[in-house]
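**Student:** predicted model and sequence follow; I will ask about them next.
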Amino acid sequence: MGSSAVAGFLACAGLIVAIGAQNAFVLRQGIRREHVAVVVTLCTLSDLLLVAVGIAGLGPLVSSHPAVLTATRWIGAAFLLWLAVAAVLRARHPERLDPATEGPSTLRAVVGTCLALTFLNPHVYLDTVVLLGTLAHQSPAPWAFGVGAVLASATWFAGLGFGATRLRPLFARPRAWQVLDLAVAAVMAALAVVLVVG
């Protein structure tokens, strides 16, 4: 049982520790010190839900409906492109990016963006529901595997979100925010292209 949990932790860590739209968003919110606990909690609970669904046996159901994944792929790509354009527009005016003067995002907007970045990404379903769900059933204790996977998710998002708050001094200047937003825009645009081309 312990080995299954460790296997789940390592499998999820291998999938989640990568530069992606969700991670870029968590990083930005952490640096801004804005609704960080809510974002970390939402990301972790979303992974908990998706991993549980996969272990419960819905992975084959998801993979057997390619039309749903295709629709999600196009919607997700459009959303990522919209976020990329928004980041570029912010970066064009670095004088407005000082966190002391930039208006705070509302909790509703942050929650909506976080959920969209999670559930409009078809790779999330492939990674958590299909892949982790399948791997879980290859281990002696599938639900222990799931617990390990969710612990990896919680550890990663908490470390990324709350750890990013320590980077705030590096982002005291608007130019640093400009660089971050351009990097975020590049990541979002690249992921949108990847989704479109499959």
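**Tutor:** It's in.
**Student:** CA only for contacts and neighbour counts going forward, please
**Tutor:** OK.
**Student:** next structured bit after the longest helix seen in the chain?
**Tutor:** Secondary structure assigned by DSSP state H gives helix 66-91 as the longest helix of the chain. Remark: after helix 66-91, the chain's next helix or strand is helix 107-119, criterion DSSP states H and E.
**Student:** can you tell me what sits against the helix or strand just after that next one?
**Tutor:** The helix or strand immediately downstream of helix 107-119 is helix 122-124, counting by DSSP H and E. By Cα atoms under 8 Å, 6 or more residues apart in numbering, the list of residues contacting helix 122-124 from outside reads 69, 72-73, 76, 118.
**Student:** of these - the most surrounded one?
**Tutor:** Using other Cα atoms under 10 Å as the neighbour test, the contacts of helix 122-124 are led by Gly76, with 24 neighbours.
**Student:** put this next to the previous one:
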Amino acid sequence: MITPALTGFATAFALILAIGAQNAFVLRQGLAGAHVFPLCLLCALSDAILITAGVLGFGAIVALYPMLPQIMAWGGAAFLLVYGALRLWAAWQGDYALQIAGQTAGLWATLATGAAFTWLNPHVYLDTLGLIGAISTQFTATGAKLAFGIGAVSASFVFFFSLGYGARLLAPVMTSARAWQLLDVLIGLVMWALAFKLLS
């Protein structure tokens, strides 16, 4: 059972590791030290649901609805364009007194944004329902398939909590408005780049 578990862990970790909108948002919240645990838990549980669905074979659903990826791409791109614009606007204004003090949006607003980054991202369905689901088919025995799924889900929990709480190591750097300004410019440009990639 060790081999399928390690395969699942390595596969999921490699897919999540790519810099994306969700990771950038978790990093930003981690730097602010606000709602880190519930946000990381939301992201990891969302991945767990999708990974489980992929391993159980529901990746075929996407094949039944060929327009679904395109619809998700449009919705995800629209969300990324708006969020990117908000980050660039915040950088333009340059008022980061609340962030420096460790205050950000409320819990429910943070979780809603985190959920949008997760569930409106068409790539998450490709990664979890498609790629992870496809790789899991090499393990035909129930125990091995279960071990693969547990390994993949574990990777998601390890990654998001490491990112969220590991961001605090950069906290000493984020003590000026200028640092937050640069971070928001970077995040805003990444969001727009991802949005245009979805639309292309």
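**Tutor:** On my side now, so go ahead. Please read these numbers as outputs of a predicted model, since none were measured by experiment.
**Student:** please state their TM-score.
**Tutor:** Once superposed, chain against chain, the TM-score is 0.95 (TM-score structural alignment, normalised by the length of the first structure); 196 aligned residues with a Cα RMSD of 1.2 Å.
**Student:** where does the longest helix of the first structure end up in the second structure?
**Tutor:** Helix 66-91 of the first structure lines up with residues 66-91 of the second structure when matched by TM-score structural alignment.
**Student:** distance from the matching stretch to the middle of the chain?
**Tutor:** Distance of stretch 66-91 of the second structure from its chain centroid, counting by Cα atoms, centre = their mean, to the nearest Å, is 14 Å.
**Student:** buried set for that stretch?
**Tutor:** For stretch 66-91 of the second structure, a neighbour-count test (16 or more other Cα atoms under 10 Å) marks 69, 72-81, 83-85, 87-88, 90-91 as buried.
**Student:** could you do stretch 19-31 of the first structure as well?
**Tutor:** Buried residues in stretch 19-31 of the first structure, counting neighbours by 16+ other Cα under 10 Å, are found at 20-31.
**Student:** and if you look at stretch 154-165 of the first structure?
**Tutor:** Applying a neighbour-count criterion of 16+ other Cα under 10 Å, one finds 154, 156-158, 160-162, 164-165 buried in stretch 154-165 of the first structure.
**Student:** give me the contacts around it.
**Tutor:** Against stretch 154-165 of the first structure from outside (Cα under 8 Å, 6+ apart): 13, 16-17, 23, 26-33, 36-37, 39-41, 43-44.
**Student:** kindly recompute the last result at 10 Å.
**Tutor:** Under the criterion Cα atoms under 10 Å, 6 or more residues apart in numbering, residues 9, 12-13, 16-17, 22-37, 39-45, 47-48, 148-153 lie in contact with stretch 154-165 of the first structure.
**Student:** which among these end up buried?
**Tutor:** Buried subset of the contacts of stretch 154-165 of the first structure (neighbour count, 16+ other Cα under 10 Å): 9, 12-13, 16, 22-36, 39-40, 42-44, 47-48, 148-153.
**Student:** picking that back up, ok, average deviation of the longest helix of the first structure from the second structure?
**Tutor:** Helix 66-91 of the first structure, aligned to the second structure and superposed, deviates on average by 0.6 Å (mean Cα distance after the TM-score superposition for the first structure).
**Student:** next: stretch 144-159 of the first structure.
**Tutor:** Compared with the second structure after the fit, stretch 144-159 of the first structure shows a mean deviation of 0.8 Å (mean Cα distance after the TM-score superposition for the first structure).
**Student:** so that stretch matches what in the second structure?
**Tutor:** Mapping stretch 144-159 of the first structure onto the second structure (TM-score structural alignment) gives residues 147-162.
**Student:** which element is the residue with the shortest distance to the centre of the first structure on?
**Tutor:** The residue lying closest to the centre of the first structure (Cα atoms, centre = their mean) is Gln22, at 2.5 Å. If you go by DSSP H and E, Gln22 of the first structure is part of helix 21-32.
**Student:** what helices and strands are in contact with that helix?
**Tutor:** Judged by 3 or more Cα pairs under 10 Å, 6 or more residues apart in numbering; DSSP states H and E, the packing partners of helix 21-32 of the first structure are helix 36-53, helix 66-91, helix 107-119, helix 142-164, helix 174-197.
**Student:** in the second structure, which residues correspond to that helix?
**Tutor:** Under the alignment (TM-score structural alignment), helix 21-32 of the first structure falls on residues 21-32 in the second structure.
**Student:** mean deviation, the matching stretch versus the first structure?
**Tutor:** Once the two are superposed, stretch 21-32 of the second structure sits an average of 0.2 Å from its aligned residues in the first structure (mean Cα distance after the TM-score superposition for the first structure).
**Student:** ok, the residue of the first structure most remote from its centre - contacts?
**Tutor:** Relative to the centre of the first structure, the most outlying C-alpha is that of Pro140, 28.7 Å out, by Cα atoms, centre = their mean. Counting by Cα under 10 Å, 6+ apart, Pro140 of the first structure makes contact with 1-4.
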